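# Sharing a model that was predicted from the sequence below.
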Amino acid sequence: MMGDIFQRAKALPLSGKLGLALVIFWLAVALFGPMLAPYPVGAFVAYDVFDGQSAKYWLGSDYLGRDVLSRLMSGARYTVGLAAAAALLASTSGTALALTAAVGGAKVDEPLSRFMDMLISIPSKIFSLVLVAAFGSSLGLLLLIAAFTYIPGNYRIARALAVNLAQMDYVQVAKARGERRFYIAIAEILPNMIHPLLADFGLRFVFIVLLLSGLSFLGLGVQPPDADLGSLVRENISGLGEGALAIIAPAVAIATLTVGVNLLIDAIGFSGKGKGQ
């Protein structure tokens, strides 16, 4: 299995390898960053605010004299962790509903699809702002908001795939054998949807990173003393005029994370087409 993974990684184009390297880097930072941070996250370690890069503070200090590198390594955990969990929840829920619609017939498909069309018409940021304003900001609520916001988008893509596959001969043969709908959905349709669904999962992840970062920039995301990458940009906005690393570093982190995932998605899609999948 590991050999197959390495072969697939070697087969990626240069842009895909760059994207894979960025994704692995940020996953490693999210998993091990807080343990490897040179200073405690909330410790005031520098005498000067917005201090420049030095051997002691690799990314300088922030608006309170805290080490930017330590806060960046901790903040990546919230950005990557929340976005990955929300994308997984959105993709799993949307795909399950899409399979239900595909094998359930028009009586299930029509009302479910119209309901999803209604949800997808609501602007994601406005919807998020209303819920956060009504119920307050917490990690659990942010997770649910991000997941619920992107379920309709995943549903539309998964449903289109599932409905097309449901017309294939091997699915019709399974129906003629008298197989149950659950078996047809899980064993006959779902395995042939995995490749495009993985690409869609990557897109959902990028959308959710940007959504959560936008909410944090507005002060409605992860709350102090915790901070994600969007929060780090917001709290150091006063250093923009000085070109402080405290605001540049988290902005670059968000950019490299999202660009890396996009490059990897594009490369996976390209290699999939090349194999005729």
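Received the coordinates, thanks. Residues are numbered from 1 along each chain as shown.

# From here on, just use CA atoms for contacts and neighbour counts.
Will do.

# and Ala96, what does it touch?
Ala96 makes no contacts at all, as judged by CA atoms under 8 Å, 6 or more residues apart in numbering.

# how close does it get to Ala43?
For Ala96, the distance to Ala43 (CA to CA, to the nearest Å) stands at 45 Å.

# swap in Leu143?
Relative to Ala43, and taking CA to CA, Leu143 is found at 28 Å.

# can you pull out the helices in this structure?
Per DSSP state H, the chain carries helices over the ranges 2-11, 14-36, 68-104, 106-120, 124-135, 139-166, 169-176, 181-183, 194-217, 229-235, 245-274.

# mind listing what's buried in the shortest one?
What that stands for is helix 181-183. Residues of helix 181-183 classed as buried by neighbour count (16 or more other CA atoms under 10 Å): Arg181.

# try the longest one
By neighbour count with 16+ other CA under 10 Å, helix 68-104 contains the buried residues 68-103.

# Leu245 against Tyr57, yeah?
No: applying CA atoms under 8 Å as the test, Leu245 and Tyr57 come out as separate, 10.7 Å apart.

# which of the two has more neighbours?
Leu245 (24 against 19; other CA atoms under 10 Å).

# Please name the residues that touch the more buried one.
By CA under 8 Å, 6+ apart, the residues touching Leu245 are 50, 52-53, 59-61, 68.

# Please apply the same query to Lys17.
By CA under 8 Å, 6+ apart, Lys17 lies in contact with 9-10, 264.

# Would you mind telling me which of Leu143 and Ala43 has more residues around it?
Between Leu143 and Ala43, counting by other CA under 10 Å, Leu143 is the more crowded of the two (21 against 13).

# ok, second structure coming up, stack it against the first:
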Amino acid sequence: MNFFKLLRQSPWSARIGMGVVLINIFAAIFAPVICSFGETEVVGDVWLTPNPANWLGTDHLGRDMFTRLIYGARNTIAIAFVITMLSFVVGTVMGFFAATLGGWTDLTLSRLIDILMAFPTLIFALMVLSVVGTGTGALIVVIALLDSTRVYRLSRAVAMDIAVMDYIEAARLRGERIWWLMRHEILPNAMPPLVAEFGLRFCFVFLFIAALSFLGLGIQPPTADWGGMVRENAGAITFGIMTPLFPAGAIALLTVGVNLIVDWFLHIASGLKD
């Protein structure tokens, strides 16, 4: 009931953001039902303009762009969500662990994270993926580990402020173990900034996957992926064909939609009034 009341009081920017995200989720789930063609099916000549049979035209191989765009939503969003979840599990647990124990544990973990963050993320990911391969599993693990360093820094900072509270000290005196403290005391009080960070990190991961795919080291063809679709059809711009703008616009639209929701949530969590 409180959720629907909150939804009614939400600004139009947040509603637009939720609409964009829900449309993308719906398209990703029901892609086989929505699309008239297969993900890799060749349906006509290359770079056809939009027509009744192909709503967004065709790509560089004659595949339906609308179908590729819908399946691209399924592949890109699903992988980005899995990566974000994995990075948050790893980063949050490590951050809470370091803040709760302190001492050498905190010092060791923090210095390891500093070493990883010293490398430019894109260059480090390109280097690792070029060695271990560009499979989906490798892509998920590499990006999740790199992104978990950012989550670690935030979760550690938030947990350190909570760990010095009186109720944490009271729980320690009762003999509660570290995992109990992290799950029942620190996590509930750290949720607002972590939820907001989850939305932002999803956007960063989503854009990072698109960038890797554009460079040829992300989701591999013939699997549909928005970043890869931009790279594959980039040559169409030379001939005045707008085909690569469709996946580029989808990337931008979803990123803006998620950020609109995050901004609304941060406004609520801060306790500020309009």
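Yep, it's here. Worth saying up front: this structure is predicted, and the values here are computed from it rather than measured.

# Now the TM-score, please.
The TM-score (TM-score structural alignment, normalised by the length of structure 2) is 0.95; 273 aligned residues with a CA RMSD of 1.4 Å.

# re the thing from before, between the contacts of Leu245 of structure 1, which sits nearest Pro123 of structure 1?
Val68 (33.4 Å; CA to CA).

# Tell me the counterpart of Thr40 of structure 2 in structure 1.
Here Thr40 of structure 2 is matched to Gly42 in structure 1, going by TM-score structural alignment.

# Was I right to think that match contacts Gly65?
No: Gly42 of structure 1 is beyond contact range of Gly65, at 9.6 Å (criterion: CA under 8 Å).

# Compare these two (neighbour count), which wins?
A count of neighbours by other CA under 10 Å puts Gly65 above the other of Gly42 of structure 1 and Gly65, at 18 against 14.

# Tell me which residue of structure 2 lines up with the more buried one.
Using TM-score structural alignment, Gly65 of structure 1 sits opposite Gly62 in structure 2.

# Just give the number of residues close to the aligned partner of Gly202 of structure 1 in structure 2.
Aligned counterpart of Gly202 of structure 1 in structure 2: Gly199 (TM-score structural alignment). Look at Gly199 of structure 2: counted by other CA under 10 Å, it has 21 neighbours.

# Gly199 of structure 2 contacts Gly257, doesn't it?
No: in this structure, Gly199 of structure 2 is not within contact of Gly257 by CA under 8 Å, at 10.3 Å.

# Residues in contact with both of Leu245 and Tyr57 of structure 1, list them for me.
In contact with both Leu245 of structure 1 and Tyr57: Val68, using CA under 8 Å, 6+ apart.

# Just give me the residue closest to the centre of structure 1.
Nearest residue to the geometric centre of structure 1 (CA atoms, centre = their mean): Phe205, 1.8 Å.

# Leu82 is in contact with that one, correct?
No: Phe205 of structure 1 sits out of contact with Leu82 when judged by CA under 8 Å, with a separation of 9.4 Å.

# returning to what we had before: who's in contact with the match of Thr40 of structure 2?
Here Gly42 of structure 1 is in contact with 66, 71, 225 (CA under 8 Å, 6+ apart).

# if we go to 10 Å?
64-67, 70-71, 225-226 (CA atoms under 10 Å, 6 or more residues apart in numbering).

# One more: Pro192 of structure 2?
Counted by CA under 10 Å, 6+ apart, Pro192 of structure 2 has contacts 198, 265-266, 268-270.

# What separation is there between it and Ala80 of structure 2?
21 Å.

# mean per-residue distance, stretch 20-29 of structure 2 to structure 1?
With the two structures superposed, stretch 20-29 of structure 2 lies on average 1.3 Å from its match in structure 1, counting by mean CA distance after the TM-score superposition for structure 1.

# What is the corresponding segment of structure 1 for that stretch?
Going by TM-score structural alignment: stretch 20-29 of structure 2 matches residues 22-31.

# Please compute how far that stretch lies from its chain's middle.
Distance of stretch 22-31 of structure 1 from its chain centroid, counting by CA atoms, centre = their mean, to the nearest Å, is 13 Å.

# how about that stretch: buried residues?
Here stretch 22-31 of structure 1 shows 22-23, 26-27, 29-31 as buried, counting by 16+ other CA under 10 Å.

# Now render these as TSV, adding distance to Gly153 of structure 1.
Output for the buried residues of stretch 22-31 of structure 1, formatted as TSV (distance: CA to CA, whole Å):
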residue	distance to Gly153 of structure 1
Leu22	26
Val23	23
Trp26	25
Leu27	25
Val29	29
Ala30	27
Leu31	28
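
# Nearest to Ala133 of structure 1 among those residues?
For the buried residues of stretch 22-31 of structure 1, the residue nearest Ala133 of structure 1 by CA to CA is Ala30; the value is 28.1 Å.

# contacting residues around the closest one?
Applying CA under 10 Å, 6+ apart to Ala30 of structure 1 gives the contacts 24, 72-81.

# let's see it at 7 Å
73, 76-77, 80 (CA atoms under 7 Å, 6 or more residues apart in numbering).

# Would you mind measuring from Phe214 of structure 2 to Val33 of structure 2?
Phe214 of structure 2 sits 28 Å away from Val33 of structure 2, going by CA to CA.

# The match of Gly65 of structure 1 - nearest residue in space that isn't next to it in sequence?
Nearest residue to Gly62 of structure 2, sequence neighbours excluded (CA to CA, 6 or more residues apart in numbering): Val46, at 4.2 Å.
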